[in-house]
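Visitor: Below are the sequence and a predicted model; questions follow.
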Amino acid sequence: MSFFVRPAGDGDRYAFGGATFTVKASGTDTEGRVGVMEQAAPAGLTVPPHTHEGEDEMFYVLAGEVRGFCGDEHFTAATGAFIFLPRDVEHGLEVVGDREATLLTIVGPARFDALVVEQGTPLT
């Protein structure tokens, strides 16, 4: 594992699930420990209920607002909020309001980042 810095706007970009993901640190970069992506999600985007088996998912809301659920709990999170979604618990979310949401998406151990790369559409 090597040190690196990814400047603002740098990183491989993919269209996936209606959002644009910019990979900041992949599982390959971190020996599988963590994946970090910047996600730009348009207003109205809905991520349907799903579960990450054996992988925690976290979001830091950089801009905008999202609403969602994790298990039986419901939440709303705006700019500056941090969301932790534990592994093996069903969750989903949607972008609320009339503007895009930007989220720092963190997963560990790193799996979802590989899915974005494998199934997403590379963007130039």
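Guide: It's in.

Visitor: alpha carbons only for contacts and neighbour counts from here, please
Guide: Will do.

Visitor: what does stretch 67-80 contact?
Guide: Counting contacts by CA atoms under 8 Å, 6 or more residues apart in numbering, the residues outside stretch 67-80 that touch it are 60-66, 83, 85, 89-96.

Visitor: ok, second structure coming up, stack it against the first:
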Amino acid sequence: MQLQQGFKSAPNAENTRAIPGAVFNFLSMGHETEGRQALIRIVVNRGSEPPAHTHSREDESYFIIKGSIRYTIGDQVITVNEGEFVYLPKDVPHSFAIQTEQAEVLMWLSPAGLDQWFWDNSVPAPDGAPLPSPAGPPPAHVIEHFVTSLREYGVEMIRN
């Protein structure tokens, strides 16, 4: 089935979800674009970054709306500030570290797919607030769930 019309989207109570330390607005999901792309607005607190990982299915791109983020992409280290864009190709290990207290970004996934993982592993947040960040590292069973479920989406966590 070919898409027959466009659509518009904005952050709202129905597309706002949270995890500890971050809030997502799902502006465009794969089920709306025939899997071509997904676009998610994310507000994330420093200290809520995931460990280094590699995507085997999608490229990731970020436009920084507010804040500053240092990305490590393979051997490359790039600091990306407000109003700047960064591209992270699939099959290249990467990580990021928020340099400000909080960052606001647009994350574009191409093709879509991983957006569903983010949706499934977050909770509704109609108030637009993140879940509280845990004190200390997550429990072992939570880490194992993320590692195993992300692997099903083609994402491999890099363990040190």
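Guide: On my side now, so go ahead. The structure presented is a predicted model; accordingly, all values stated were derived computationally and were not measured.

Visitor: before we move on, the earlier item: can you tell me which of the contacts of stretch 67-80 of structure 1 are buried?
Guide: Neighbour counting with 16 or more other CA atoms under 10 Å marks 60-66, 85, 89-96 as buried within those.

Visitor: ok, of the residues you listed, which one's closest to Val107 of structure 1?
Guide: Distances from these to Val107 of structure 1 were compared by CA to CA; the smallest belongs to Leu85, at 9.5 Å.

Visitor: Would you map the helices across structure 2?
Guide: Taking DSSP state H as the criterion, structure 2 carries its helices at 114-120, 140-152.

Visitor: Work out which residue lies at the spatial centre of structure 1.
Guide: Note on structure 1: the residue nearest the mean C-alpha position is Thr105, at 3.1 Å, using CA atoms, centre = their mean.

Visitor: what sits against the aligned partner of it in structure 2?
Guide: Aligned by TM-score structural alignment, Thr105 of structure 1 pairs with Met107 of structure 2. Met107 of structure 2 sits next to Leu39, Ile40, Arg41, Ile42, Glu60, Ser61, Tyr62, Phe63 when contact means CA under 8 Å, 6+ apart.

Visitor: Dump the helices of structure 2 into a markdown table; add distance to Ser28 of structure 2 and mean neighbour count as well.
Guide: Conversion of those to a markdown table gives the following (distance: least, CA to CA, whole Å; neighbours: other CA atoms under 10 Å):
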| stretch | distance to Ser28 of structure 2 | mean neighbour count |
| --- | --- | --- |
| helix 114-120 | 9 | 17 |
| helix 140-152 | 20 | 13 |
